[in-house]
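Colleague: no sequence on hand, only this structure:
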């Protein structure tokens, strides 16, 4: 058969609707990073709150600059050996036309790259939850820069870049089950195995200091995740983006119920922390699968993730690794579940005609999913551990034991999250910190 000829009239043209939709989705994904900061910030003790917020926020600064300089080129440039991409015209983003379209789609390159930038920002921030209370801020900033360069950018190319080995193999990852969640979860495990446990792990109470902050963060993540997932189809001309939007809501709801049911049976109570964690586990699990499964399949994916992730968070006590805020139990386990369940629940009526085992497709897709899952997991785990070891042996990854016990906020940031100096009748203070007279105090308080 002679090759089809693409006429100029058939070439994609810029769609204002899709462009606007993708810009909104990009903003929603950006919101997920501060949402994550609140989620993690509420889960730590008071003395670590600001450090936890800053570990997420600094990713916005570092990864954004790296993405402009070379990250976008490495992730989505011309393939080299199915391992990495590169396009010198994209270095610094100085040779991209304002209306130049992205690879057969109806949105500008700039819109695609800023959408993907927000994924690149969020992914290393996810790792930070496993390292709460004990990592130097300078070491963390350097780790982000190195990790994004040698782990995230290449893995994004493997999974989503044309020519990447996972992409060419046919691994399905709609919005980041492997590239984001397994990648971050495996990295978290690699780093904590190097830096060790917090002082007092399994001995001192390390309960969340603000569950309202945790719930606020979870709500912001849930809200932003609609952009994260539905936007990954880069438009909605065929309804797949809408399917992903629906499945995101459905799976998350099912995961909340699954986590709470397990928690009630296992521990005798329905907790707000469990509801928030269940929501995140469902969001993680549906991220790779939501474009391939039906809403009923999404219920199954979410319910399975809610129960199994709730079970997995306790593994750190059994195996004695200190995953402070359950990044391994939620993101690594949830990402694995969501990615592998595609091999069972893919209907062939969503993003592709691939059918899973329960829809007559056999196990072919399942084995492809296994290759993607365990390839990314092994690479991220090993390389992340090596990076942490290099930093630990050079500048040191951990704060001193005294600083950890006294509080990392004061040691690393010279601030505290809450000012209680005016409580209990103590002298009020001006913004500069100097005591004021009682009459002046009344004026200030007013």
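Modeller: That came through, no problem. Just so you know, these numbers come straight off a predicted model, no measurement behind them.
Colleague: going forward, measure contacts between C-alpha atoms and count neighbours the same way
Modeller: Will do.
Colleague: would you confirm that residue 333 contacts residue 312?
Modeller: Yes. With contacts counted by C-alpha atoms under 8 Å, residue 333 reaches residue 312, the gap being 7.3 Å.
Colleague: look at the two and report which has more neighbours.
Modeller: Set residue 333 next to residue 312 and count neighbours by other C-alpha atoms under 10 Å: residue 333 wins out with 25 against 17.
Colleague: helix or strand: which one has that one?
Modeller: Residue 333 is part of helix 333-345 when elements are defined by DSSP states H and E.
Colleague: what helices or strands is that helix leaning on?
Modeller: Packed against helix 333-345 by the contact rule (3 or more C-alpha pairs under 8 Å, 6 or more residues apart in numbering; DSSP states H and E) you find helix 272-289, helix 295-312, helix 364-394.
Colleague: residue 413 is nearest to which of those helices?
Modeller: Nearest to residue 413, of all those, is helix 364-394, at 20.3 Å by C-alpha to C-alpha.
Colleague: show me the contacts for residue 328.
Modeller: 130, 185-186, 188-189, 313 (C-alpha atoms under 8 Å, 6 or more residues apart in numbering).
Colleague: also this one, for the comparison:
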């Protein structure tokens, strides 16, 4: 593409972002206050830390994914995660938070004007969501979940997607898939929440949605021309990314208690144990099959455990969390094996790890959840979980496929064969991971 066409492609987005910047200067009159509620300084301090921990997960994911791709696509893969920190932050303040948590329209979506440009998102608690922390802090915490979800999807379409098209898709996914799911599941009037569906920290909203969107994208974009040669570029990056993800996940899950209390401690403990068990199970499964116990396998197993415990973290016992890590590790392990024999090119196994891991976690949440799980004798919540999984799976897979088609009509989504062969670092970004002199 010549320089003139490249400039034209970004003219309209630049005008849009400039308009948003100017719009942000216009003061919006607040119409709602909650002055009678007192902020808990302890809860606020913890939630500030939790939000920062979840923020760290996105750079961690960038390293985790970046270490797995070919060297010529390393920068591209890193920036595909990093860019969500910028794009989704703007979209969330503009209208995303309103769609997810605004006044409910039939339990399906929030009123886009409720918190437009963070109107009425102030520094006092909103009792509908948390009575002890500033409403703005709740909104920022939820923003971090909205950021990492589209970043997860990029692993399924890595090494062949055009960067500018990805930006369009990320915005569309945030507005038309993520925001409705968050509303259904976490808004007090959301229809899944009213059914009693339990998702403590995002098994459905984040991981199942990302898994099915990645699967949909892999099918839409078809296989890479060089698929099958997937030796990791940088295993230390993968381990670094895993460590950052594991560390950040304590904010992801324990922070979802929205308070510095016993529930947060319970979620923190369960998160660590499930991940530890899943990592060990993955490595021992490799050994039982006569394979070497790889560092990459340990990292993937740990992440699968984190995914699976996410919906259940605040609802299950320590023993149950260990079982969830064990079961999810086995299920995802063999799901990856089945996927490798198929024609679907989910580059970094997002669906077997996040999609299947999330599904396993949601099913086991319905089985074990304290007082209402199937093991306590009442099948109601368990059956609602199964129904919710069917609805969410169809919605996220089908909806994402339509969004890929729409994006492709706006901007072609797949790079050319020549660009793919040269690598996305050079063809999409004009950069290389390290500038090593040719004489070395």
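Modeller: Cool, the structure landed. Owing to the predicted nature of the structure, the values given are computational and were not obtained by experimental measurement.
Colleague: TM-score, when you put one on top of the other?
Modeller: After superposition, the two chains reach a TM-score of 0.89 (TM-score structural alignment, normalised by the length of the second structure), with 404 aligned residues with a C-alpha RMSD of 1.4 Å.
Colleague: kindly reformat the helices and strands packed on helix 333-345 of the first structure as a markdown table containing distance to residue 92 of the first structure.
Modeller: Formatted as a markdown table, these follow (distance: least, C-alpha to C-alpha, whole Å):
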| stretch | distance to residue 92 of the first structure |
| --- | --- |
| helix 272-289 | 30 |
| helix 295-312 | 40 |
| helix 364-394 | 26 |
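Colleague: and those, which is most packed in?
Modeller: Greatest average neighbour count among those goes to helix 272-289 (a mean of 29), per mean count of other C-alpha atoms under 10 Å.
Colleague: can you give me the strands for the second structure?
Modeller: With DSSP state E, the ranges of strands along the second structure come out as 104-105, 109-110.
Colleague: which residue lines up with residue 93 of the second structure in the first structure?
Modeller: By TM-score structural alignment, residue 93 of the second structure lines up with residue 68 in the first structure.
Colleague: count the neighbours of the closest residue to that match other than its chain neighbours for me.
Modeller: Nearest non-adjacent residue to residue 68 of the first structure, counting by C-alpha to C-alpha, 6 or more residues apart in numbering: residue 92, 5.1 Å away. Look at residue 92 of the first structure: counted by other C-alpha under 10 Å, it has 17 neighbours.
Colleague: and the most centrally placed residue in the second structure, how far is that from residue 91 of the second structure?
Modeller: Nearest to the mean C-alpha position of the second structure, by C-alpha atoms, centre = their mean, lies residue 149 at 2.3 Å. Residue 149 of the second structure is 14 Å from residue 91 of the second structure, where distance means C-alpha to C-alpha, to the nearest Å.
Colleague: so residue 147 of the second structure touches residue 90, yeah?
Modeller: No. Residue 147 of the second structure lies out of contact with residue 90 (C-alpha under 8 Å); the separation is 10.4 Å.
Colleague: could you pull out the helices for the stretch 101-250 of the first structure?
Modeller: Taking DSSP state H, counting those that start in this stretch as the test, the helices found in the stretch 101-250 of the first structure are 109-127, 137-147, 153-160, 165-169, 183-195, 211-230, 240-267.
Colleague: the longest one vs the second structure, average distance?
Modeller: For helix 240-267 of the first structure, the mean distance to aligned residues of the second structure following superposition is 0.9 Å (mean C-alpha distance after the TM-score superposition for the first structure).
Colleague: now that helix: buried residues?
Modeller: 240-263 (16 or more other C-alpha atoms under 10 Å).
Colleague: so who does the aligned residue in the first structure for residue 310 of the second structure touch?
Modeller: Using TM-score structural alignment, the partner of residue 310 of the second structure in the first structure is residue 287. With contact taken as C-alpha under 8 Å, 6+ apart, residue 287 of the first structure is in contact with 173-177, 229, 248, 335, 338.
Colleague: same deal with residue 334 of the first structure?
Modeller: 181, 281-282, 284-285, 305, 309 are the contacts of residue 334 of the first structure under C-alpha under 8 Å, 6+ apart.
Colleague: need these in JSON lines (columns: distance to residue 114 of the first structure).
Modeller: What follows is the contacts of residue 334 of the first structure, written out as JSON lines (distance: C-alpha to C-alpha, whole Å):
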{"residue": "181", "distance to residue 114 of the first structure": "19"}
{"residue": "281", "distance to residue 114 of the first structure": "26"}
{"residue": "282", "distance to residue 114 of the first structure": "25"}
{"residue": "284", "distance to residue 114 of the first structure": "21"}
{"residue": "285", "distance to residue 114 of the first structure": "24"}
{"residue": "305", "distance to residue 114 of the first structure": "30"}
{"residue": "309", "distance to residue 114 of the first structure": "31"}
